[in-house]
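Asks: sequence first, predicted coordinates after that:
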Amino acid sequence: MGSISVQKVSKAYKQYPSRFGRLIEWVSPVAVTRHNVKWVLRDISFEVKQGEAIGIVGINGAGKSTLLKMITGTTQPTSGNITMTGRVAAMLELGMGFHPDFTGRQNVLMAGQLLGYSIDEINANMRKIEDFAEIGDAIDQPVRVYSSGMQMRLAFSVATFHRPDILIVDEALSVGDAYFQHKSFDRIRSYREEGTTLLIVSHDKSAIQAICDRAILLNGGSLVKEGPPEEIFDYYNALLADKEAASVTQSVTREGKTQIVSGSGEATIADIRLIDSEGNASEILDVGAPAVLEIEVAVHAAVEELVLGYMIKDRLGQTIFGTNTHHLEQSAKSVIAGDRIRYQFTFPMNLGEGTYSIATALHAGHSHVGANYEWRDLAVVFQVLNMSKRKFVGCTWIEPELNVERR
């Protein structure tokens, strides 16, 4: 059984103006303060139930790694309480706990004991650890000669050779090659299906959305938002785009989803609709049928460059396709207040059956992170039905031509 309870947890560090400040505090015969207090986290509270998978999201410096270190016990909170049940396996800093002069095999024995396994237990599973890590003869070489990817392979293999009750993973998995990342996430998924509780920090939106039930957004040391991964990443992207100055608003659509709209307002979407093969605005389209995404933009202030982008996402928020007028080499230049621009993107609806949404972005340059005039999630929600094609499965329609030769 694995569960985590974090209740009003805060973490502060002392900052001294000079190297003598700490010494003065220690040796002074009277109480004297020579430090400032910097709060890294303030009043963080959340629960993770057995078998749940929770993603932690936030920009660098938001306090994600500090929170994980407190949960795993490598550092203590200044205030608040953290309680856990079950055996915990954690991958925080890359190669954390590895001694550079010991061989990989020796480090496996050491790290395994730190996780609570006996020597006999580790030796009995050594072949299993080696096979999963796939680092060959390097297992008997000093860790100091390992690449970061080799360290990650070995560390993950040790942490997960037995299914833990709780698995905590920081950004370490982002170091490895694509093959081992897929292999690692397959193991994480299988453990999750068997009941392991998962806490993962990652900037990989696809990984969080594919694995996690919920996500938590940290910003400036505070828990800003908690909810479905798609909603949290939409809000996170809005915060990234509006880090300098602008607004982020939320509203609930008629489908019951939370829509995030952000931007500085120089340009906004005045109208948006999907047009089917009959020329009618529709929210239901046939697989493979021609479709037109028609968007009308209202300009409220002069800008040197105006780029419109759109992104098609599935019901889980995974990106299916996205592009913008910058990449299509049709950005609008030197627009002025009062301008209205109509865009028509024509494409075949080569998607599988299901519900999809379209997010739009008005900005300058190649992405909305630079100058975000408006970012709008769930601008359109539509459904794709298979009304005219042969039966198939999957999220895209890529019907092949088949040639069979019998000999």
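Replies: Right, received. Where do you want to start?

Asks: okay, CA-based contacts and neighbour counts for the rest of this
Replies: Will do.

Asks: next structured bit after the helix of greatest length in the chain?
Replies: Counting by DSSP state H, the longest helix found in the chain is helix 178-193. Downstream of helix 178-193, the first helix or strand assigned by DSSP states H and E is strand 197-201.

Asks: putting a second one here so we can go through both:
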Amino acid sequence: MCSDDIAIRVSQLAKCYQIYGNPRDRLKQFVLPRLQRLLGSPARQYFREFWALQGLSFEVRKGETVGIIGRNGSGKSTLLQIICGTVAPTGGKVSIQGRVAALLELGAGFNAEFTGRENVLLTAAVLGFPQQSMQARMAQVLAFSELGDFLDQPVKTYSSGMYARLAFSIAIHVDPDILVVDEALSVGDARFVAKCMRRIKEIQERGATILFVSHDVSSVRTLCQRAIWLDSGQLVEDGEVFPISGKYMEFMLGDDASSAPAQRVEMAGPAPPDAANGKAAGSPENSHGLDNRPVTHWGSHKGLVLAASICNVQGVRKDIIPWGEAMHIIVDVRIPPDVSREQLCIAFSIKDLQGTDLIVSTTYEQSTALPESDRFRVIFRTINHLVSGKYVLVVAVENRFNRSISHYYEYLEGAHYFSSLADERLFGIFHPAIKQLTQST
């Protein structure tokens, strides 16, 4: 790849922090090892090492939007701080092409005694943005941040949300070649966060390079084409955002389910008959089964979902469903004796390829009584109002304690990839049939 196409190159990056048990150990480390070496004794170490990053390497092309995902403590913030130049690495190298504007932890780079206006000029100067140009854009910064008279108050009087507003407003008005966002928007109100996300997309469309860190996987999938998954300071996976974020969710949610022992349920015996024609599920006649490329598949009892697909009213699996036609979401399951029937629930979701839930329904919400047999079928009937595009079916077998709490016996994202097709162009995402009336007033 041509070096001119690379905005960020990270090579064998490492960062080690010295962790002291108490303040005295810091003083000991400063004085005693020198004395010990002078006396010819081995120098003691009064701290323990914590490697926030270890041998990390990757490249980001110009104009690319990359999501950095991982658990708390995985090294995401340290990585971004090194890229932005606020933290020095212990080893390795970072090469940057272009002006970097960053939204790191709240107030990073701000002088608490300065006013918001003074911090705007200070931050712009640090980034190499001309002061005269920043003065000319001050009204735009004020309008976007919605800080009003607070712009001329010391930032030490700001709330966390006001910090985020000011930091973001500065970052987007210095014409960044590279925009770095590290969870700074999580403290804003919903309306301002939506406003920021729209502006990030505008910056994205102008060709800027974006590094985006968020625990909200749906936001990462919406904004990013690629995801880098870190854990314990090391690279786990790097690739297309949908499969990488799916594996990450599987890993995270799998941790939540680790209290229940993982069990593999053998799918022995004949499959449930098809509701329409009595043929076995998964037979060549209707191909009702599971796609062989699930994005995320986890749970305490994998193997409960025998088949799941989008079908027509005859129960035949369809990879293309015309807009406005009836469709059946058919789920065949096998429930072993050790799975409680008391709060058992079958659920499905239809997502777009960015991972956004578009249609969700469960037998819990519908108060559907499930059969007592170990094998049964659930059919959800609806009309396809999805605009033309590609979608993915998610199915789950849950223990639904209440509306908001559930334990997943099995969660399968990618049970069926399918397309919706309309004869004419439809706008939006979900386009139901709408009747129009006119009245004279």
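Replies: Thanks, I have it. If you're wondering where the values come from, they're calculated on a predicted model, not measured in any experiment.

Asks: got a TM-score for the two of them?
Replies: After superposition, the two chains reach a TM-score (TM-score structural alignment, normalised by the length of the first structure) of 0.88; 399 aligned residues with a C-alpha RMSD of 2.9 Å.

Asks: which stretch of the second structure lines up against the longest helix of the first structure?
Replies: Counting by TM-score structural alignment, helix 178-193 of the first structure lines up with residues 190-205 of the second structure.

Asks: distance from the longest helix of the first structure to the second structure after superposition?
Replies: When the second structure is superposed, helix 178-193 of the first structure averages 2.1 Å from its matched positions, counting by mean C-alpha distance after the TM-score superposition for the first structure.

Asks: buried residues in that helix?
Replies: The neighbour-count check on helix 178-193 of the first structure (16 or more other C-alpha atoms under 10 Å) flags 180, 184, 188, 189, 191, 192 as buried.

Asks: do the same with stretch 92-107 of the first structure
Replies: Within stretch 92-107 of the first structure, the residues that count as buried by 16+ other C-alpha under 10 Å are 92, 94, 95, 98, 99, 102, 103, 104, 105, 106, 107.

Asks: pretty sure the fifth one is touching residue 107, no?
Replies: Put plainly, it is residue 99 of the first structure. Yes: Residue 99 of the first structure lies in contact with residue 107 (C-alpha atoms under 8 Å); the separation is 6.7 Å.

Asks: helices along the stretch 1-150 of the second structure, start to end?
Replies: For the stretch 1-150 of the second structure, the helices defined by DSSP state H, counting those that start in this stretch occupy 23-38, 76-84, 116-126, 131-136, 138-145.

Asks: redo the ones you listed as CSV? Include distance to residue 439 of the second structure.
Replies: Output for the helices of the stretch 1-150 of the second structure, formatted as CSV (distance: least, C-alpha to C-alpha, whole Å):
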stretch, distance to residue 439 of the second structure
helix 23-38, 78
helix 76-84, 58
helix 116-126, 52
helix 131-136, 50
helix 138-145, 40
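
Asks: do you know which of the ones you listed lies nearest residue 208 of the second structure?
Replies: Among the helices of the stretch 1-150 of the second structure, the nearest to residue 208 of the second structure by C-alpha to C-alpha is helix 76-84 (15.5 Å).

Asks: can you check which part of the first structure the closest one sits on?
Replies: Using TM-score structural alignment, helix 76-84 of the second structure lines up with residues 64-72 of the first structure.

Asks: mean distance between the matching stretch and the second structure after superposition?
Replies: After superposition onto the second structure, the mean distance of stretch 64-72 of the first structure to its aligned counterpart is 1.1 Å, using mean C-alpha distance after the TM-score superposition for the first structure.

Asks: other residues contacting that stretch?
Replies: For stretch 64-72 of the first structure, contacts defined as C-alpha atoms under 8 Å, 6 or more residues apart in numbering pick out 40-41, 56-58, 75-77, 82, 88, 90, 92, 168, 170, 201, 218.

Asks: give me the nearest residue to residue 228 of the second structure, chain neighbours excluded.
Replies: Spatial nearest neighbour of residue 228 of the second structure, excluding adjacent residues (C-alpha to C-alpha, 6 or more residues apart in numbering): residue 238 at 4.5 Å.

Asks: same check on residue 128 of the first structure?
Replies: Leaving out its chain neighbours, the residue that sits closest to residue 128 of the first structure by C-alpha to C-alpha, 6+ apart is residue 161, at 7.1 Å.

Asks: if we can go back for a sec, residue 297 of the second structure: which of the helices of the stretch 1-150 of the second structure is closest?
Replies: Proximity to residue 297 of the second structure (C-alpha to C-alpha) singles out helix 76-84 among those, at 25.2 Å.

Asks: still on that earlier bit, out of the helices of the stretch 1-150 of the second structure, nearest to residue 366 of the second structure?
Replies: Shortest distance between residue 366 of the second structure and those, using C-alpha to C-alpha, is found for helix 76-84: 41.4 Å.

Asks: report the central residue of the second structure.
Replies: Nearest to the geometric centre of the second structure sits residue 217, at 1.6 Å (C-alpha atoms, centre = their mean).

Asks: picking that back up, list the buried residues for the match of helix 76-84 of the second structure?
Replies: So for stretch 64-72 of the first structure, counting by 16+ other C-alpha under 10 Å, buried means 64, 65, 66, 67, 68, 69, 70, 71, 72.

Asks: a markdown table for those, including distance to residue 143 of the first structure?
Replies: Formatted as a markdown table, these follow (distance: C-alpha to C-alpha, whole Å):
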| residue | distance to residue 143 of the first structure |
| --- | --- |
| 64 | 27 |
| 65 | 24 |
| 66 | 26 |
| 67 | 28 |
| 68 | 25 |
| 69 | 23 |
| 70 | 27 |
| 71 | 27 |
| 72 | 24 |
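
Asks: out of the residues you listed, who's nearest residue 332 of the first structure?
Replies: Scanning these for proximity to residue 332 of the first structure, where the rule is C-alpha to C-alpha, the winner is residue 64, at 39.6 Å.

Asks: quick check: closest non-adjacent residue to the corresponding residue of the first structure for the residue nearest to the centre of the second structure.
Replies: Counting by TM-score structural alignment, residue 217 of the second structure lines up with residue 205 in the first structure. Distances taken as C-alpha to C-alpha, 6+ apart put residue 233 closest to residue 205 of the first structure, at 7.0 Å, once the chain neighbours are dropped.
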